[in-house]
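Participant: need coordinates for the below:
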Amino acid sequence: MREIVFDTETTGLNPAGGDRMVEIGCIEMINRVETGRHFHAYFNPERAMPSEAEAVHGLSTIFLSAQPLFADKVEELIEFLGDAPLVAHNASFDFGFLNQELLICGRPTVCMSRMVDTLVLARARHPGAKHSLDALCTRFGVDRSLRVKHGALLDAQLLAQVYVELTGGRQIGLGLVAETDAREVRVSGPTVTVREPRVPRPHFASSEELERHRAFIAQMASPLWERYAAVA
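Facilitator: This is a model prediction of the structure:
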């Protein structure tokens, strides 16, 4: 299954009040494994960056003024997202900004049914614990040493690792072949053969084997175990 883990950086907390998205980072995963494909872009919000927000992500008005508008990158973003489920931490926040930008461009918004919220998953799995991205990285042993400030692509990469742990860990896809007949199958590549499993061997001695064992033991002179049996 294809999924997109993403994160955004913004000018503030309220898209309906005029705040804008200034960065998005997206990581492609298939069956909970990163493929190496990603989408990353900065956007010119066409407004000044508040100092409080700049302190969080380090993106200044001067830097962003030289970046493309969201509308200039929207087609590329939509193509990358496709129809995959979208995974984010406190996802309603990121969905709110993404859909606001899509509305400004006159594009259809992303259906909320595609939303997978890792904050909800974390609260269900570890009630009462801390659920920030930093706290989850610490809990699952995800290296966040490069996270000096918030950054959409880096945070999406960290979240992808956290998401794997929240949904079963590194061996989520481990399974056993249960087929009983040899057959050919195609799994994202060349045809491979699934062969009939070998019939299990019996794990008990036959009467003939037991008789041979008794005859072998009878030939032994003063076996060690007889000494301990006499003491007992």
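Participant: please count neighbours and contacts with C-alpha atoms only from this point.
Facilitator: Noted.
Participant: what sits against Ile217?
Facilitator: For Ile217, the contact set (C-alpha atoms under 8 Å, 6 or more residues apart in numbering) is empty.
Participant: tell me where this structure has strands.
Facilitator: Ranges of strands in the chain, per DSSP state E, are 2-10, 21-30, 33-42, 86-88, 115-117, 183-186, 191-194.
Participant: how about the contacts made by the residue lying closest to Gly25 once chain neighbours are set aside?
Facilitator: Closest residue to Gly25 apart from its sequence neighbours, by C-alpha to C-alpha, 6 or more residues apart in numbering: Leu153 at 4.0 Å. By C-alpha under 8 Å, 6+ apart, the residues touching Leu153 are Phe6, Asp7, Ile24, Gly25, Cys26, Ile27, His40.
Participant: how about this one, so we can line them up?
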Amino acid sequence: MSEQLSQLQRLCTETWDAFKAKSEFFKLVQDGLCDRRLYALLLIQTYHYTRHNAINQAMVCQNPKINDFNYMKYCLDHAQEEVGHEMMAFHDLKHAGFAVESPSVLPKPSLETDIFVAYVYYISQTGNPVQRLGYSFWAEDAYDHIMPTLQIAAQNMKLKKSAMTFFIDHAAIDQKHSEDVHKQILRVCKTQDDWDAVKTAMLGTLTLTHRLLEGIARDYSLLVQGKLPHHEFLGSETSFAEVVS
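Facilitator: Reported below is the predicted structural model:
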């Protein structure tokens, strides 16, 4: 691994650590929350942003500045591999005990998710074409940062593995993707401007993802208060506990 790639990894870890130290989302789980509805809110937003990943990855090839055919092929191949991964999050929602028949019944994405998705489309189609790799760089390795907390959630919420395929099975898929991303970054980053573009996109997408998670914590608070519209299908903590006990 090159020194610049190592610096990216250290910056990514530092950014995650700083966020987790003050995150309301992580605090809810680590304080022992047993209510599966928080996990349901996470899966809903995960479904919404993941369904765009194949599309915005492929759209890198529409960037007028792209001229590396091998990088274009990588983007299209990776996009094909991402198709349909959002359905893992949807099926996890069903296996967690929530009555959802199709993705069409899910609430609309949160504002934080919409902003995150819009930014990824922006960095995919404009600016330095290599910057989309900044998103992939941390996203394919995000499980190292979130799985310890999700394991706590699984224990407290009594979640079976069948309700965690996105974060368990998907992690195995993304291990190879991470290796591919590292190879691409080392191959396509030929100037300091390239490395800076990757770093900027990494930090931008990380920041917006952390805001997305805090939005989930806020929505959970609203849900508990009965003030989150269009989420009635999630039921109440008491009624849900009766179903899964």
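Participant: TM-score for the pair, please.
Facilitator: For this chain pair, the superposition-based TM-score is 0.26 by TM-score structural alignment, normalised by the length of structure 1; 90 aligned residues with a C-alpha RMSD of 4.9 Å.
Participant: hang on, the earlier thing: of the contacts of Leu153 of structure 1, closest to Tyr228 of structure 1?
Facilitator: Closest to Tyr228 of structure 1 out of the contacts of Leu153 of structure 1 is Ile27 (67.5 Å), distances taken as C-alpha to C-alpha.
Participant: now that closest one: how far from Lys73 of structure 1?
Facilitator: Shown here: Ile27 of structure 1 relative to Lys73 of structure 1, a distance of 17 Å by C-alpha to C-alpha, to the nearest Å.
Participant: neighbour-wise, which of these two wins?
Facilitator: Just comparing Ile27 of structure 1 and Lys73: by other C-alpha atoms under 10 Å the higher neighbour count belongs to Ile27, 27 against 13.
Participant: how about that one, what does it touch?
Facilitator: Contact analysis of Ile27 of structure 1 by C-alpha under 8 Å, 6+ apart lists Ile4, Val5, Phe6, Glu34, Gly36, Arg37, His38, Phe39, Leu153, Ala156, Gln157, Ala160.
Participant: out of the residues you listed, who's nearest Ser207 of structure 1?
Facilitator: Using C-alpha to C-alpha, Glu34 comes nearest to Ser207 of structure 1 of these, at 56.1 Å.
Participant: report how many residues lie close to the nearest residue in space to the closest one that is not next to it in sequence.
Facilitator: Distance criterion C-alpha to C-alpha, 6+ apart; nearest residue to Glu34 of structure 1, sequence neighbours excluded, is Glu28 at 5.9 Å. If you count neighbours by other C-alpha under 10 Å, Glu28 of structure 1 ends up with 24.
Participant: same check, this time on Ala197 of structure 2
Facilitator: 20.
Participant: if we can go back for a sec, will you turn the strands of structure 1 into a markdown table that also has distance to Glu211 of structure 1?
Facilitator: Compiled in a markdown table, these are given as follows (distance: least, C-alpha to C-alpha, whole Å):
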| stretch | distance to Glu211 of structure 1 |
| --- | --- |
| strand 2-10 | 61 |
| strand 21-30 | 58 |
| strand 33-42 | 56 |
| strand 86-88 | 66 |
| strand 115-117 | 65 |
| strand 183-186 | 43 |
| strand 191-194 | 40 |
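Participant: closest one to Asp94 of structure 1 among those?
Facilitator: It's strand 2-10; of the strands of structure 1, that one is closest to Asp94 of structure 1 (C-alpha to C-alpha) at 6.1 Å.
Participant: quick one: list the elements packing against the closest one.
Facilitator: Judged by 3 or more C-alpha pairs under 8 Å, 6 or more residues apart in numbering; DSSP states H and E, the packing partners of strand 2-10 of structure 1 are strand 21-30, strand 86-88, helix 152-166.
Participant: I'd like these as TSV, with distance to Arg227 of structure 1 appended.
Facilitator: Converted to TSV, these look like this (distance: least, C-alpha to C-alpha, whole Å):
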stretch	distance to Arg227 of structure 1
strand 21-30	65
strand 86-88	70
helix 152-166	57
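Participant: highest mean neighbour count out of those?
Facilitator: Highest mean neighbour count among the helices and strands packed on strand 2-10 of structure 1 (mean count of other C-alpha atoms under 10 Å): strand 86-88, with a mean of 26.
Participant: ok, and what's touching it?
Facilitator: Strand 86-88 of structure 1 has contacts (C-alpha under 8 Å, 6+ apart) with 3-7, 94, 114-118, 156, 159.
Participant: for whatever helix or strand Ala18 of structure 2 lives in, buried residues please.
Facilitator: According to DSSP states H and E, Ala18 of structure 2 maps onto helix 3-22. By 16 or more other C-alpha atoms under 10 Å, the buried positions in helix 3-22 of structure 2 come out as Leu5, Leu8, Gln9, Cys12, Thr13, Trp16, Phe19, Lys20.
Participant: for those, which one is nearest Leu41 of structure 2?
Facilitator: Closest approach to Leu41 of structure 2 among those (C-alpha to C-alpha): Lys20, at 18.3 Å.
Participant: coming back round to it: tell me which of the strands of structure 1 sits nearest to Glu208 of structure 1.
Facilitator: Glu208 of structure 1 sits nearest to strand 191-194 of all the strands of structure 1, at 36.5 Å, using C-alpha to C-alpha.
Participant: all set now, cheers.
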